[in-house]
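In: Here you go, sequence then predicted model.
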Amino acid sequence: MTDHDLYEDDEDDFCCGRAYGGSRVAVVSTARYHPALDGEAVDREHMWPGSHCVEYVRRVLGEASGAGGQRTGRDARVEDTPLGAAVQAARAAPAPETDLGGLWFSRVARTVSHELGHCHCLAHCSYYACVMQSTAGMAEDVRQPPYLCAVCLSKISKAMVPVSRDTEEQMVLDRYKALLRFCEGWLGVAMFAGYHAWLEKRILALQPGGPEIIEISD
């Protein structure tokens, strides 16, 4: 960990983390995550999970297409999904300005998770919303989720446990429960509140007889 900017080379503007997966070594900078540097580039209202709320997605798609953000398809029912629960929990959390230290920590924690993923030989994810996605700047960085998508989670699970579906599912469940306990100490921070709600729904779905959840976030 360092509180100074990182640079790949003389042509690089900056990077917030760098990992050397084969050597299991990573470095993360906290500098650019300082809330005092947000300015107009960071939309705090739509940091994850707010980056997945329907109003924001429609607005961004409308701006990109020139269509004004009008509805172009049917709405999916989201009230009982992990992502829907995350959005609602984050909205109910205190405003980011009430705990800037917690906001700063949540950003650093997500990048540490990303770089640790590289140390386990995960590449950047191009499949779904995932903590292993690459980002091109701070505005995009804060919109990324703290969790692994199904593809990357399957990769890391198979790398860490014997080849057994039952063992793999138990590892995922144990991992989610440990993350849930950690988030319980940070429910005043929107990202952790949202992640806590997301984890609760995922744990419920993984229990015997749990509800089937179909949720694709890309």
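Out: Alright, I've got the coordinates. Numbers count the residues shown, from 1 in each chain.

In: From here on, just use CA atoms for contacts and neighbour counts.
Out: Will do.

In: how near is the residue nearest to the spatial centre of the chain to Trp198?
Out: Geometric centre of the chain, nearest residue: Pro145, 1.5 Å, by C-alpha atoms, centre = their mean. Here Pro145 is placed at a distance of 11 Å from Trp198 (C-alpha to C-alpha, to the nearest Å).

In: Does whichever strand or helix holds Val112 pack against any helices or strands, and if so which?
Out: Val112 belongs to helix 100-119 when assigned by DSSP states H and E. Under the contact definition 3 or more C-alpha pairs under 8 Å, 6 or more residues apart in numbering; DSSP states H and E, helix 100-119 sits against strand 17-20, strand 25-28, helix 190-206.

In: Highest average neighbour count across these: which stretch is it?
Out: helix 190-206 (a mean of 24; mean count of other C-alpha atoms under 10 Å).

In: buried residues in the helix holding Val112?
Out: 102-104, 106-108, 110-119 (16 or more other C-alpha atoms under 10 Å).

In: ok, so what distance separates the closest residue in space to His120 that isn't next to it in sequence from Ala123?
Out: Leaving aside its chain neighbours, His120 sits nearest to Gly21 (6.4 Å; criterion: C-alpha to C-alpha, 6 or more residues apart in numbering). According to C-alpha to C-alpha, Gly21 stands 9 Å off from Ala123.

In: so where do the helices sit in this structure?
Out: Listed in chain order, the helices found in the chain under DSSP state H are 54-65, 82-92, 100-119, 138-141, 150-160, 165-183, 190-206.

In: Distance to Val131 for those helices - can I get that in CSV?
Out: CSV is the format used below for the helices of the chain (distance: least, C-alpha to C-alpha, whole Å):
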stretch, distance to Val131
helix 54-65, 19
helix 82-92, 14
helix 100-119, 6
helix 138-141, 10
helix 150-160, 9
helix 165-183, 14
helix 190-206, 12
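
In: Go through these and name the closest to His34.
Out: Closest to His34 of those is helix 100-119 (C-alpha to C-alpha; 5.7 Å).

In: Below is an additional structure, to be compared with the one above:
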Amino acid sequence: MGDFVLPDKGAREAAVGSLAGMEPSFRRCFQAGEDFELKREPDLGDWLFHHEEPGQTVREYLDSQPNKVGANGRSKLHILPLGEFPKETSPDLQELKKYMELYYAPMVVEILPIIPAEEVPAVTRENLSSGKLQWNSSHLLGALRGQVPRDSYGLIAVTMTDLYPEEGWNFVFGQASYKNRVGIFSFARYHPAFTGEEGEGDAARLVQQRASKVLTHEMGHMFGIKHCIYYQCNMNGVNSLPECDATPMHLCPVCLRKLQRAVGFDPLSRYQELEKFYRQHQLLPEADWVKGRVDWIAQ
């Protein structure tokens, strides 16, 4: 394909929608200022080079009537661990939980009891390229529907076992059924050790950051938020780990307004709590970006 056209300023502002009548500091939360990088031209191999994405304005989001938080008692987000999580190569699930609680505040996030690998109802194979065990994600997705708690707005199962959706595919990072409010995602390939590399710098921090991005991105889809085409944004579609690494952890003004309408948080307070988390975890570029954003909103 490769025929994606970058939205212009008018299209970006139209995607956010009218901000008339808002209190000034609240309104500025959904104005870009100079803080947001515009969506980059896709290169060969990037998501938008191979996938046609029409975008989703705030009005289109509201008109789609996404699942309402709290309807039918569904007010929590759940993480379901499957199999073993070796400390050397796995993200810290408790820290992922804390991050999701800040990202989707004030929603409650719970980690469900781990399902041991031998009890996971998986169709398996050995990957011909890596020689590693894989689980069939399509089969697992159907089996996991019965694991969604009654009070769950969305459940994401996570594993350190590699996944594949069907024969003919080498692997897949994850798969989800947003209608059924369930997804499964593998962190297996997030650590450089998967391909025999030592990795540069702090590999543990890299794994944690990648996992944080993917969990918040995929849970964003559970709220009915589609892939973003307006800015560099956590809701951008990605085709590879390098493309994932190039996307920010934050939401653009368009996607932030959608999530705010869904959850009802105070955007400024949310930014302030995220900055604390980023500094605590030595994610300093993210912390500095959020601080700049808070300063701009508050001026």
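Out: Perfect, I can see it now. The model shown is predicted, which means the values in this text are computed figures rather than measured ones.

In: care to give me the TM-score?
Out: The TM-score (TM-score structural alignment, normalised by the length of structure 1) is 0.58; 141 aligned residues with a C-alpha RMSD of 2.2 Å.

In: tell me the angle the helix holding Val112 of structure 1 makes with helix 190-206.
Out: Helix 100-119 of structure 1 runs at 50 degrees relative to helix 190-206, counting by axes from the mean of the first three to the mean of the last three C-alpha atoms, to 10 degrees.

In: For helix 100-119 of structure 1, which outside residues touch it?
Out: With contact meaning C-alpha atoms under 8 Å, 6 or more residues apart in numbering, helix 100-119 of structure 1 is reached by 16-30, 33-35, 96, 123, 131-132, 142, 145-146, 186, 189-192.

In: ditto for stretch 11-20 of structure 1
Out: So stretch 11-20 of structure 1 is contacted by 5-8, 25-32, 111-112, 115-116, 118-119 (C-alpha under 8 Å, 6+ apart).

In: give me the stretch of structure 2 that that stretch matches.
Out: Aligned by TM-score structural alignment, stretch 11-20 of structure 1 corresponds to residues 168-177 of structure 2.

In: The equivalent of Cys233 of structure 2 over in structure 1 and Asp12 of structure 1, how far apart?
Out: Aligned by TM-score structural alignment, Cys233 of structure 2 pairs with Cys130 of structure 1. Distance of Cys130 of structure 1 to Asp12 of structure 1, given as C-alpha to C-alpha: 24 Å.

In: Give the residue from the two that has the larger number of neighbours.
Out: Each of Cys130 of structure 1 and Asp12 has its neighbours counted (other C-alpha atoms under 10 Å); Cys130 has more, 23 against 9.

In: Show me which residues of stretch 228-248 of structure 2 are buried.
Out: Quick answer for stretch 228-248 of structure 2 (16+ other C-alpha under 10 Å): 228-239, 243-244, 247-248.

In: go on, stretch 85-97 of structure 1?
Out: For stretch 85-97 of structure 1, the buried set under the neighbour-count rule, 16+ other C-alpha under 10 Å, comprises 85-91, 93, 95-96.

In: can you tell me which two in the residues you listed are farthest apart?
Out: By the measure C-alpha to C-alpha, Ala85 and Pro96 form the most distant pair in the buried residues of stretch 85-97 of structure 1, at 18.7 Å.

In: residue contacts, the match of Cys233 of structure 2?
Out: Shown in contact with Cys130 of structure 1 (C-alpha under 8 Å, 6+ apart): 144-149.

In: looking at structure 2, which of these still make contact?
Out: Compared against structure 2 with both residues aligned by TM-score structural alignment, their matches' C-alpha atoms under 8 Å, these retain 144-149.

In: what's the counterpart of Gly101 of structure 1 in structure 2?
Out: Superposed on structure 2 with TM-score structural alignment, Gly101 of structure 1 falls opposite Ala204.

In: any idea how far that match is from Ala211 of structure 2?
Out: 11 Å.

In: hang on, the earlier thing: considering the contacts of Cys130 of structure 1, which is situated nearest to Val161 of structure 1?
Out: Checking those against Val161 of structure 1 with C-alpha to C-alpha, the nearest one is Leu148 at 16.7 Å.

In: Kindly state which residue of structure 2 is aligned to the closest one.
Out: In structure 2, Leu148 of structure 1 lands on Leu251 (TM-score structural alignment).

In: Next one: the closest residue to Arg91 of structure 1 other than its chain neighbours from Arg110 of structure 1, what distance?
Out: Nearest non-adjacent residue to Arg91 of structure 1, counting by C-alpha to C-alpha, 6+ apart: Ala190, 7.3 Å away. Note on Ala190 of structure 1: its distance to Arg110 of structure 1, by C-alpha to C-alpha, is 13 Å.

In: what residues do these two have in common as contacts?
Out: Common neighbours of Ala190 of structure 1 and Arg110, using C-alpha under 8 Å, 6+ apart, do not exist here.

In: measure the aligned partner of Leu179 of structure 1 in structure 2 to Arg257 of structure 2 for me?
Out: Superposed on structure 2 with TM-score structural alignment, Leu179 of structure 1 falls opposite Leu274. Leu274 of structure 2 sits 17 Å away from Arg257 of structure 2, going by C-alpha to C-alpha.

In: repeat for Glu166 of structure 2
Out: According to C-alpha to C-alpha, Glu166 of structure 2 and Arg257 of structure 2 sit 36 Å apart.

In: Please identify which of these two sits among more neighbours.
Out: Shown here are Glu166 of structure 2 and Arg257; by other C-alpha under 10 Å, Arg257 has more neighbours (21 against 14).

In: Surely that one and Leu62 touch.
Out: No: taking contacts as C-alpha atoms under 8 Å, Arg257 of structure 2 lies outside contact range of Leu62: 10.6 Å.

In: about what we covered before: out of the helices of structure 1, the one nearest Glu40 of structure 1 is which?
Out: Glu40 of structure 1 lies closest to helix 138-141 among these, at 9.1 Å (C-alpha to C-alpha).

In: Mean distance between that closest one and structure 2 after superposition?
Out: Taken over the aligned residues, the distance from helix 138-141 of structure 1 to structure 2 averages 1.9 Å (mean C-alpha distance after the TM-score superposition for structure 1).

In: tell me how far that helix is from the chain's mean position?
Out: How far helix 138-141 of structure 1 lies from its chain's middle: 12 Å, per C-alpha atoms, centre = their mean, to the nearest Å.

In: Just name whatever secondary elements it is in contact with.
Out: Applying 3+ C-alpha pairs under 8 Å, 6+ apart, one finds that helix 138-141 of structure 1 contacts no other helix or strand.
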